[in-house]
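Asker: how would this look folded up:
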Amino acid sequence: MSPAKPIVLVIDDEPGHRLMVRAVLEDVGWTVLEASDGAEGLKICQKRSNLDAVLLDIRLPDRDGIDLLQEMKAVHPHLPVIMLTAFGSVGSAVEAMKLGAFDYMTKPADNEELKAVLLKAREYLGLVRENQDLRRALGGEDGSPRLVGQSPAMHRVGELIRQVGPTEATVLILGESGTGKELVVKAIHAASLRHAGPLVEINCAALPGELLESELFGYVKGAFTGAVSNKPGRFQLAEKGTLFLDEVGDMPPALQAKLLRAVQERTVEPLGATQSVQVDVRIIAATHQNLPELVSSGVFREDLYFRLNVLEIKLPPLRDRIEDLPLLTRHLLHKLSLKNRKPFRDVAPGFLEALAVYRWPGNVRELENVLERALILARSDMLTRDLLPDHIREAGSSALFPAGALQKTTSHLPRGSNVPAEPTFDTAERHVLIAALEAQGGHRGKTAEALGISRRTLQYKLNKHGLTSR
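Answerer: Prediction:
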């Protein structure tokens, strides 16, 4: 099957120029659609999702081409639109380029230049489509990196990413260390219209104040001893992309005023410079700290907090989404298996149970470290409970049988119920769950409290043992 012909839409009120463009482009294999005014052109654009390029006259009888450009980009954000002007107006062309035009040409268009510009446009659109396909293959349906988890909390996070990704809104990500804030940043960037641009990160807690300032805003030659040349800051390096301010809650107060101006005005002033530099970046910030408390105590500027917190995403700690643990564990083990060239087939009974009752203060990062250790120490492709660190195995035992819990709960079992004197882990766990549920009249909150485990851990165990109908 021969490949489909590329399609270009020509929006121009001059029939002679449209005729010339058609003759040139059809001769090199393009399909040419025509519109004589903006309304007709927009209608075609809205109906056709397979356009490869648009040639748009900057002066139309019914509307301004600049306004039409914005309307068309709202329909097809990546569609290459080439502006045509008979006036050679640099000002209009620059404005159009800022608003997303792919290129501009003066009328009448030179035949060879026209073919070259459209070839570039088609190559660009091909790269965009390949990138989208790759992102879909590596991540979610929308192309963003996949967040592993089926819990309600992670579904909410995923939905927020889908909503905020295509916008220009500044995002503040909150969560304990190790919850995966960096992955959320990558997902937002991948889902944005800036995904082809750079994603630049800086850890505000890792650098002292003076060094952090020069890294953020850059400096000019001679700004201080050792500044032998100009150096762009992270704001400038993130041009047309996304700047991720990690651990922004640890930023020194003296720098917060300068950051506030950069966020508000999208301008930075390099150290030693006499003029500000305009930057085009999207800002995402993250912190494990309680920013409202820092604002109340005067450590963090209130105006900066509200500038950063246009939309807030809270990442739940692992202990609050324990139902995601089996899926997350297998996902991480497959990744670690490839990284370490160690085969992995499955986990033995008791392995996941031990993980499920541990509190995970280090969250997903700690889980990944524990799993990598187990994978490296394993002598077969089956991971067993004895490969886990002592503190995790001991936490599992104490959480399952807190002092007096077994005696307390089994005393309520119906006469003749059989609790083995030396039960296996799974058998004992099932009996304790049944006993505890019956002792508490089926009330799950009281059952979890009696066993000394969280409600989420209880739900995970009930699902595992097929006790959800009780």
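Asker: hey, let's count contacts and neighbours off CA atoms from now on
Answerer: OK.
Asker: give the contact list for the residue found closest to Ile188 once you drop the neighbours it is linked to in the chain.
Answerer: The shortest distance from Ile188 to any non-neighbouring residue, by Cα to Cα, 6 or more residues apart in numbering, is to Gly165 (4.7 Å). Counting by Cα atoms under 8 Å, 6 or more residues apart in numbering, Gly165 makes contact with 187-192.
Asker: quick one: the strands in the stretch 301-450 of the chain?
Answerer: 311-314, 346-347, 382-383 (DSSP state E, counting those that start in this stretch).
Asker: between these, which gets nearest to Phe235?
Answerer: strand 311-314 (20.6 Å; Cα to Cα).
Asker: contact partners of the closest one?
Answerer: With Cα under 8 Å, 6+ apart, strand 311-314 has contacts from 157, 160, 164, 169-175.
Asker: Could you rerun that using 10 Å?
Answerer: 153-154, 156-158, 160-161, 164, 169-176, 179, 181, 184, 284-286 (Cα atoms under 10 Å, 6 or more residues apart in numbering).
Asker: follow-up on the earlier one: mean neighbour count and distance to Leu451 added to the strands of the stretch 301-450 of the chain, as JSON lines?
Answerer: Shown next, in JSON lines, are the strands of the stretch 301-450 of the chain (neighbours: other Cα atoms under 10 Å; distance: least, Cα to Cα, whole Å):
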{"stretch": "strand 311-314", "mean neighbour count": "16", "distance to Leu451": "29"}
{"stretch": "strand 346-347", "mean neighbour count": "16", "distance to Leu451": "25"}
{"stretch": "strand 382-383", "mean neighbour count": "18", "distance to Leu451": "27"}
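Asker: Please provide the structure for the following sequence as well, for comparison with the first:
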Amino acid sequence: MDPTSPQTSTILLVDDEANALRVLSAILQEAGYACVTAQSVDEAISRLEGETPIDVLVTDLRMPGRSGLDLFEHVQTRALKIPVVFLTAYGTVDSAVRAVKEGAFYYFIKPPDYTLFREIIRRAAEHRRLTRHLAAVSRPAKGGGQALGMVGQSRGMREIFQLIQTVAESQATVLVQGESGTGKELIARAIHSQSPRHRGPFVGINCGALPPTLLESELFGHEKGAFTSAVGRRIGRFELADGGTLFLDEIGEMDMSLQVKLLRVIQEREFERVGSSSRIKVDFRLVAASNRDLKAEVEAGRFRADLFYRLNVIPMRIPPLRERLDDLPLLAFHFLERYAGLNKKEVAGIDSAALSRMMSYSWPGNVRELENAIERGVVLCSGPTLMEKDIPPDIAGGEKTPAGGAEAREVKPLSLLEKETIIDTLRRAFGNKSKAARMLGISRKVLYARLREYGIE
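Answerer: Below you'll find the predicted structure:
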């Protein structure tokens, strides 16, 4: 069964009026949800502590004895992380604001717009599903990414973490291949941190960032006077990595002439600085990375076959983010916590609609693109929760909800929703106020008060 389908979600409905419970249960059961009911706060708490897991709590605000806010406080203090939706015939803007500020998922005036009500319940159930998923993937597995300073619990990443632990103790050269933004340098650093060389230096260089002549000088170093701008001796990356790990990123971009010299260093573990004939012995562990398929590059004549085989002792393929979307919520919350702290903002959550958008996006820029999107969202976010409007348009894009749909109605003020509902009910009751009050599940006194408040004749 599809984990996002309504059949997997159980809704707890709490109201002291049995008729209201019957109506709401019928509406939600017709939509495919399982419903349990309670007519008091104490009964609701008993249901929450029972064997049936509750996914969404819908409660009346005012009931005899303890109120819906008391029940909400019970959910909050016990960190049940269940979305709470309030329903009340006595709603005010102040109580709505208070409930939402304290973490309520939504707030309706009785009777709710049932189309919107079903949509909100769907979102709340999805939010609960994502929260549970996040809690599950957040539990560190033995030998998992936490020990390596990395984030991920998908099958593909668990295999990578296990391979890192296995090869770290060796001296073998590792070739990490994967698309840009997948975290190849993190893999290299994790190998170094778990190896016997972890107290030595980790030295990295991007081979595609420099022209061949400068890259040779960066790698091998040079003596004073070796060329016009060589005003002093320079120690190269090979020498700096002695006793540690050398990371050559984007090695597929290296010029063919320099590939020959690199092959010799790998084979002999000694080199000469540019402008010198003295040989220098070095002891380093080599980790190379490329966003290209180096085997295909060899076949195309753009990469030396002998160097490829020297590098490809321990191959690692890092899956793109679109192939490990199970890790996305965990990564998103990891970056949220990081950038909320860096920007001194109290952003602690991600709206389920925003997270759903992220889960349906292809992420061509991989984890780096996700990190940038979350950083942007934290900076732009104006509340405690990262919303769909806070993420980049190309991620949040897609077909917009037509005017008059659930999204459009959702942004209406609560008072306007209530007024429209009362007018519609009066129309269906052909102006009979007693019948309209019964249909709305409120007393005639309350109905007359609403008619006066909204100026409805």
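Asker: Generate a ChimeraX selection restricted to the buried subset of the contacts of Gly165 of structure 1.
Answerer: Those of the contacts of Gly165 of structure 1 that count as buried under 16 or more other Cα atoms under 10 Å are selected in ChimeraX with:
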select :187,188,189,190,191,192
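Asker: Which of the contacts of Gly165 of structure 1 fall within strands?
Answerer: When DSSP state E is applied, the contacts of Gly165 of structure 1 are split such that none fall in strands.
Asker: tell me which residues in the lengthiest helix in structure 2 are buried?
Answerer: Identified as the longest helix of structure 2 according to DSSP state H is helix 114-138. Using 16+ other Cα under 10 Å as the test for burial, helix 114-138 of structure 2 gives 116-118, 120-131, 134, 137-138.
Asker: quick one on the thing from earlier: strands - which of the contacts of strand 311-314 of structure 1 land there?
Answerer: Short answer: these in strands (DSSP E) are 171-174, 284-286.
Asker: farthest-separated two in the residues you listed?
Answerer: Applying Cα to Cα across these, the maximum distance is between Leu174 and Ile284, 11.1 Å.
Asker: just so I know, which of the strands of the stretch 301-450 of structure 1 lies nearest Arg18 of structure 1?
Answerer: It's strand 311-314; of the strands of the stretch 301-450 of structure 1, that one is closest to Arg18 of structure 1 (Cα to Cα) at 46.1 Å.
Asker: Could you tell me where that closest one falls in structure 2?
Answerer: The alignment of strand 311-314 of structure 1 onto structure 2 (TM-score structural alignment) spans residues 314-317.
Asker: again, but for stretch 268-275 of structure 1
Answerer: So stretch 268-275 of structure 1 is aligned with residues 271-278, judged by TM-score structural alignment.
Asker: cool, stretch 356-374 of structure 1 as well?
Answerer: Stretch 356-374 of structure 1 maps onto residues 359-377 of structure 2, going by TM-score structural alignment.
Asker: And for stretch 448-459 of structure 1?
Answerer: Stretch 448-459 of structure 1 lines up with nothing in structure 2 when matched by TM-score structural alignment.
Asker: Let me see the residues that make contact with that stretch.
Answerer: Residues contacting stretch 448-459 of structure 1 (Cα under 10 Å, 6+ apart): 319-323, 353, 356-359, 398-406, 408-409, 432-433, 436-437, 439-440, 444-447, 460-464, 467-468.
Asker: ok, now stretch 388-406 of structure 1?
Answerer: So stretch 388-406 of structure 1 is contacted by 350-351, 353-360, 370-371, 373-375, 377, 385-387, 407, 411, 425, 428-429, 431-433, 435-436, 450-454 (Cα under 10 Å, 6+ apart).
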